[in-house]
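1. below is the sequence, then the predicted model.
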Amino acid sequence: MRSLLSLDNSTASTNSTNHHHKWVGPIGHCVITVDVNGSGDFRSVQAAVDSVPANNRENVVIKISAGYYIEKVVVPVTKPYITFQGAGRDATIIEWHDRACDRGPNGQQLRTYRTASVTVFASYFSARNISFKNTAPAPLPGMQGWQAAAFRISGDKAYFSGCGFYGAQDTLCDDAGRHYFKECYIEGSIDFIFGNGRSMYKNCEIHSIATGFGSIAAQYRNTEEEKTGFAFVRCRVTGTGPLYVGRAMGQYARIVYSYTYFDDLVTHGGWDDWESTNIHTHNRNKTVLLGVYKCWGPGAEALKGIPSGQELDYNSAHRFLVKSFVNGRHWIAPSDS
């Protein structure tokens, strides 16, 4: 398997020659096996992560055999360069069931960000051919405290290929850092992709299980200086509605769909710019970017010609079409983009 870090190695080697900087990236390769039935090095994914030394400098591939791994997993910030490699999106599943209203060991409510079945704080994390689930029941609209994340990515330069993310409200916490999702399946009902990541979703299926109403993406960019935003490229939006395709939870939120197919599930108006709940909104229509470019399908018409959305031209859309949006040329191998 070609590492997504291979470009970093070659680039850094050149830089170290030219500028006399010692390369401190991953050196070497290590494989750890996990099998829930006991045939691997470990039975649990967390035990495998725990075995990786702090300040790891190797590319560590954790091969996770087919099966259900019912556990809560955390990859700490001190353990970069880890890959979770499953046996297939439908074969290898890590799942847990926390909700925001549940109480943690300290007796306090978990709140949304601590509900994730898998949380990654480390940089240079990747996952391939594996699914992450939060199995808490889906809330009815208006229910409080039922946010239940399947995955939280808070590390920089994270790559996902052929992965599944399953939940209802707040399925995927795209929290912080640069991230690239390729050919993934993401399922949920309300704000099921949310956070302030700088992320590209390419050739993904975004599947709504909303009842009553739902929303796909809630983006939190709050200042003009932040480079964050969600770029959806050649995706498919399927499932049930009515559905907002994006909500601007930050004053400068950016969500752009390009070349994306929409089922007939988009609510009239398509976008929610959060004006009704934010007191700093008098210039919001000038600072929020909720855009579409060459989208299609029966639901795409609901996104056109509305005040809170924008139909982009090529010059406006181009930066959201290419992996340089996440500086991908520097850390994603060409075969992986």
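-> It's in.

2. from here on, just use CA atoms for contacts and neighbour counts.
-> Will do.

3. mind listing what's buried along the longest helix along the chain?
-> Criterion DSSP state H: the longest helix present in the chain is helix 6-19. Within helix 6-19, the residues that count as buried by 16 or more other CA atoms under 10 Å are S6, L7, D8, N9, A12, S13.

4. I'd like to know which elements the helix or strand just after that helix is packed against.
-> Note on helix 6-19: by DSSP states H and E, the next helix or strand toward the C-terminus is strand 29-34. Packing contacts for strand 29-34, counted by 3 or more CA pairs under 8 Å, 6 or more residues apart in numbering; DSSP states H and E, involve helix 45-51, strand 59-64.

5. okay, now the one to match up with it:
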Amino acid sequence: MSLRKSVIQTMGLIWLLLLANVLHAEQVLLVVDAKGGGDYRSIQDAINSLPDTANEQRIIYIRNGNYKEKVFISKHKITLAGEDKHKTILSISLSRDVWRCESPDDWGVAALNLRGNDIVLENMSIINSYGFDNLNDTYIDCKTDTGIITKPIKRSSHQMALRSFTTTRLIVRNCILRAYGGDTVSPWNVEEGMYYFKDCLMEGGVDFYCPRGWAWAENCEFVAHGNVAAIWHDGSKYEDSKTVLVNCTFRGDDGFKLGRYHRDAQFYLLNCRFASNMADAPVYLNASNPQNTILWGHRVYFFNSHREGGDYSWHKDNLQQAKNAPTPAMITVAWTFAGKWNPLAILPVGDVISNKQIKPALSVVEGNKESGSKGKGQLDILVLQAENMLVYQRAVGGWPKAVDNVKVDYTKQLSEAEKKRILADSLHKDATIDNSATTKEIRFLVNAYKQTGNQRYLKAAEKGIRYCIKAQNAKGGWPQYYPDSSLYRAQITYNDNAMVNVLNVLQDIVEKKNGFDVVDASLIPQASMAVEKGVDCILKTQILENGKPTAWCAQYNPKTLQPEMARKFELVSLSGMESAGIVSFLIRLPNPTPAIKNAVDNAIQWFEAVKITGYVYQDIADANMPNGKDRVILPQTNAVLWARFYEIPNNKPFFTGRDSVRKYKLTEIEHERRVGYAWYGTWPEKILQKEYPAWKKKYFNQ
């Protein structure tokens, strides 16, 4: 045996020992590796080795590979955790019609067949590839079919990736479940089935997501084949049974329908998004012969769920029509399962495995560095902040900058009561990109993942990225808040570099820079498209003076792209600060187009034309002023400043208090606004001295 191979095997054994030490004493860890590097080569063999029941979850860790086998789980408290959801693949190719010609029931019809309770699936793909493998309909001899011996097998026939029978308390996180035909994901236990799906992609034909009983799906993507219904529910046993879908997206073939039901059902869709090619077809009762009796009426409820290109009338907000008229904040995981089960208490395997393998932390985000952090090392503070970010993240994917008018402090140790209160408010529409909110959290969580290996941090960051992509408006700009569009919040917002912060995160994803090489690769083309649209918006909003491009206003109308006033002291203007942020972003883009080059060159000329020389902007002590200070400009040789706001078209600096009246001297506005806003700065200085000359040399050979 070579020394290199021996070292690798030894390191592998050490890793497994560390992994095992992290787990609870009663937990079992088995490793499946198709190449022979684990305890078993087969998933089923690993399951078969375990006792039928246990007090703790038994974790089966599955290394990357394509496991072409049917898996049966009749035992309880089993966790299957893949190494990578794209590379750990359980697959079969089987039509249900073929199976039922050979078998009396569905046990064995799917890639994954479940009868056990307390089953957890994470980080893996579960695929029934029959419809992808067989592009044409076929015929088979089927003696068990009393109607026709020669039976047609359609490409779109039922093809189950997951089928459960008596299972309850099923958790599926960060998984891909694919088929071309119907009933891809079939968790069926109408009497007591409870199912929790999060961060999953589900794909298939008619009724491809079809839970019976109680189900919660959050941040999931549904991909429909054919012009048939995507989702289905059977809640016919108990009036309280329901399927809840929160922050989910739906896309598919042209004319796909959202959903249907055959028996009593209850649907709740909150903060969902529908592709423009979805049919104008409400969730409907499917005709049957004989027709099933519907005891509790048509129960399909929506909140803040919209279609690209414009809404249909049937998915408008109507929660008030549901029994007891629940508010969005009331519709939680606990509410869905009526307090009988808390899937959030079951930690992802990534947490259990990696917390003992955390590397040293790097940095602390802004906030009160003392609050809640005394006696803690950098690592503890990093984990504390990351965990708090998960608590504060809104269901839509973004973060608030303040709660109850108090700035969010991630270094504060939250009590359990505080956590519950914040989580219960996750549907609040206060997610924003203002003051670096959301982009700051995304960057921090990506770094926290790289330092700790905790998958929850990466998933939260990816959810935040998807929020940013979703928030982009039709003109390519970003509103200050999303989905809240009240007051000035829907305006395209360059103010405080809000839009530029988002674009820099997305460009980092495209270029795999600043730690973003770890995010889901499927986000790269989405980020690239969003950046392209954002740049187009920037170019279209550069303000012309006498036909010459100059700089940018801080905010614009989202439909007309005309400059607009925001707060009372933020009037229409050319902005020195925001324009600097925009130019710095344009300069970072590789292979700039002629339009980008022209925009940058003209903005640089404007910076040079409006700079103010011979002054500095600073705070001074003044006992006659509130808080004992004032903010002024003072003479200083060789100093350079730019004003925050310049008049259009004369480029004259101006200042505004809360009365919205233009003043031309800083001393003329009230003290509160004078010291509470950045009226001057050196924002373009670095661009003029370093970034622009280097950019010109690279792309103009000058």
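-> Received the coordinates, thanks. Source: prediction; values computed, not measured.

6. circling back to that earlier point, now, among the buried residues of helix 6-19 of the first structure, which is nearest to S161 of the first structure?
-> The closest of these to S161 of the first structure turns out to be S6 (CA to CA; 16.4 Å).

7. ok, and the closest non-adjacent residue to that closest one?
-> Counting by CA to CA, 6 or more residues apart in numbering, A333 is the residue found nearest to S6 of the first structure once chain neighbours are left out, at 6.6 Å.

8. on that earlier part again, return the most buried member of the helices and strands packed on strand 29-34 of the first structure.
-> strand 59-64 (a mean of 23; mean count of other CA atoms under 10 Å).

9. what helices and strands are in contact with that one?
-> Counting contacts by 3+ CA pairs under 8 Å, 6+ apart, strand 59-64 of the first structure is packed against strand 29-34, strand 82-85.

10. got those as TSV, with mean neighbour count and distance to V292 of the first structure columns?
-> Below are these laid out as TSV (neighbours: other CA atoms under 10 Å; distance: least, CA to CA, whole Å):
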stretch	mean neighbour count	distance to V292 of the first structure
strand 29-34	16	41
strand 82-85	22	33
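
11. okay, the ones you listed in CSV with distance to I153 of the first structure next?
-> Output for these, formatted as CSV (distance: least, CA to CA, whole Å):
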stretch, distance to I153 of the first structure
strand 29-34, 22
strand 82-85, 13
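
12. follow-up on the earlier one: please say which position in the second structure the residue nearest to S6 of the first structure maps to.
-> Using TM-score structural alignment, the partner of A333 of the first structure in the second structure is A345.

13. can you tell me how far its match sits from A334 of the second structure?
-> The gap separating A345 of the second structure from A334 of the second structure is 11 Å, by CA to CA, to the nearest Å.

14. ok, F208 of the second structure - contacts?
-> G181, G182, D183, T184, V185, S186, M202, A224, A230, I231, W232 (CA atoms under 8 Å, 6 or more residues apart in numbering).

15. before we move on, back to that, tabulate the helices and strands packed on strand 29-34 of the first structure (JSON lines), appending distance to V288 of the first structure.
-> Converted to JSON lines, these look like this (distance: least, CA to CA, whole Å):
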{"stretch": "helix 45-51", "distance to V288 of the first structure": "39"}
{"stretch": "strand 59-64", "distance to V288 of the first structure": "39"}
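
16. ok, back up a step: nearest to N129 of the first structure, out of the helices and strands packed on strand 59-64 of the first structure?
-> Closest to N129 of the first structure of these, according to CA to CA: strand 82-85, at 6.2 Å.

17. about what we covered before: which one of the helices and strands packed on strand 29-34 of the first structure lies closest to F121 of the first structure?
-> Comparing these by their distance to F121 of the first structure (CA to CA), the top pick is helix 45-51, with 12.4 Å.

18. what does that closest one contact?
-> 32-34, 41-42, 62, 64, 69, 71-75.

19. what of stretch 107-118 of the first structure?
-> With CA under 8 Å, 6+ apart as the test, stretch 107-118 of the first structure has contacts from 71-74, 94-104, 132-134, 145, 147-152, 170, 173.

20. ok, back up a step: between A345 and A334 of the second structure, point out the one with more neighbours.
-> Between A345 of the second structure and A334, counted using other CA atoms under 10 Å, A334 has the larger neighbour count: 15 against 7.

21. so which helix or strand takes in the more buried one?
-> Counting by DSSP H and E, A334 of the second structure is found in helix 333-336.

22. mind listing what's buried along that helix?
-> Neighbour counts over helix 333-336 of the second structure (16+ other CA under 10 Å) mark V333, T336 as buried.

23. got the contact list for A253 of the first structure?
-> Applying CA under 8 Å, 6+ apart to A253 of the first structure gives the contacts Q219, Y220, R221, N222, G229, T287, V288, L289, L290.

24. quick one: residues contacting the first one.
-> Residues counted as contacts of Q219 of the first structure (CA under 8 Å, 6+ apart) are 194-196, 229-230, 246-250, 253-255.

25. looking at those, which is nearest A300 of the first structure?
-> G246 (13.1 Å).

26. how close does the counterpart of that closest one in the second structure get to V206 of the second structure?
-> Aligned counterpart of G246 of the first structure in the second structure: G259 (TM-score structural alignment). Computed with CA to CA, the distance linking G259 of the second structure and V206 of the second structure is 9 Å.

27. quick check on these two: which one has the bigger neighbour count.
-> Between G259 of the second structure and V206, counted using other CA under 10 Å, the more crowded position is V206 (28 against 24).

28. assign the more buried one to helix, strand or coil.
-> coil (DSSP: H, G, I helix; E, B strand; the rest coil).

29. neighbours of the counterpart of F132 of the first structure in the second structure, how many?
-> Aligned by TM-score structural alignment, F132 of the first structure pairs with I126 of the second structure. The local packing of I126 of the second structure (other CA under 10 Å) involves 29 other residues.
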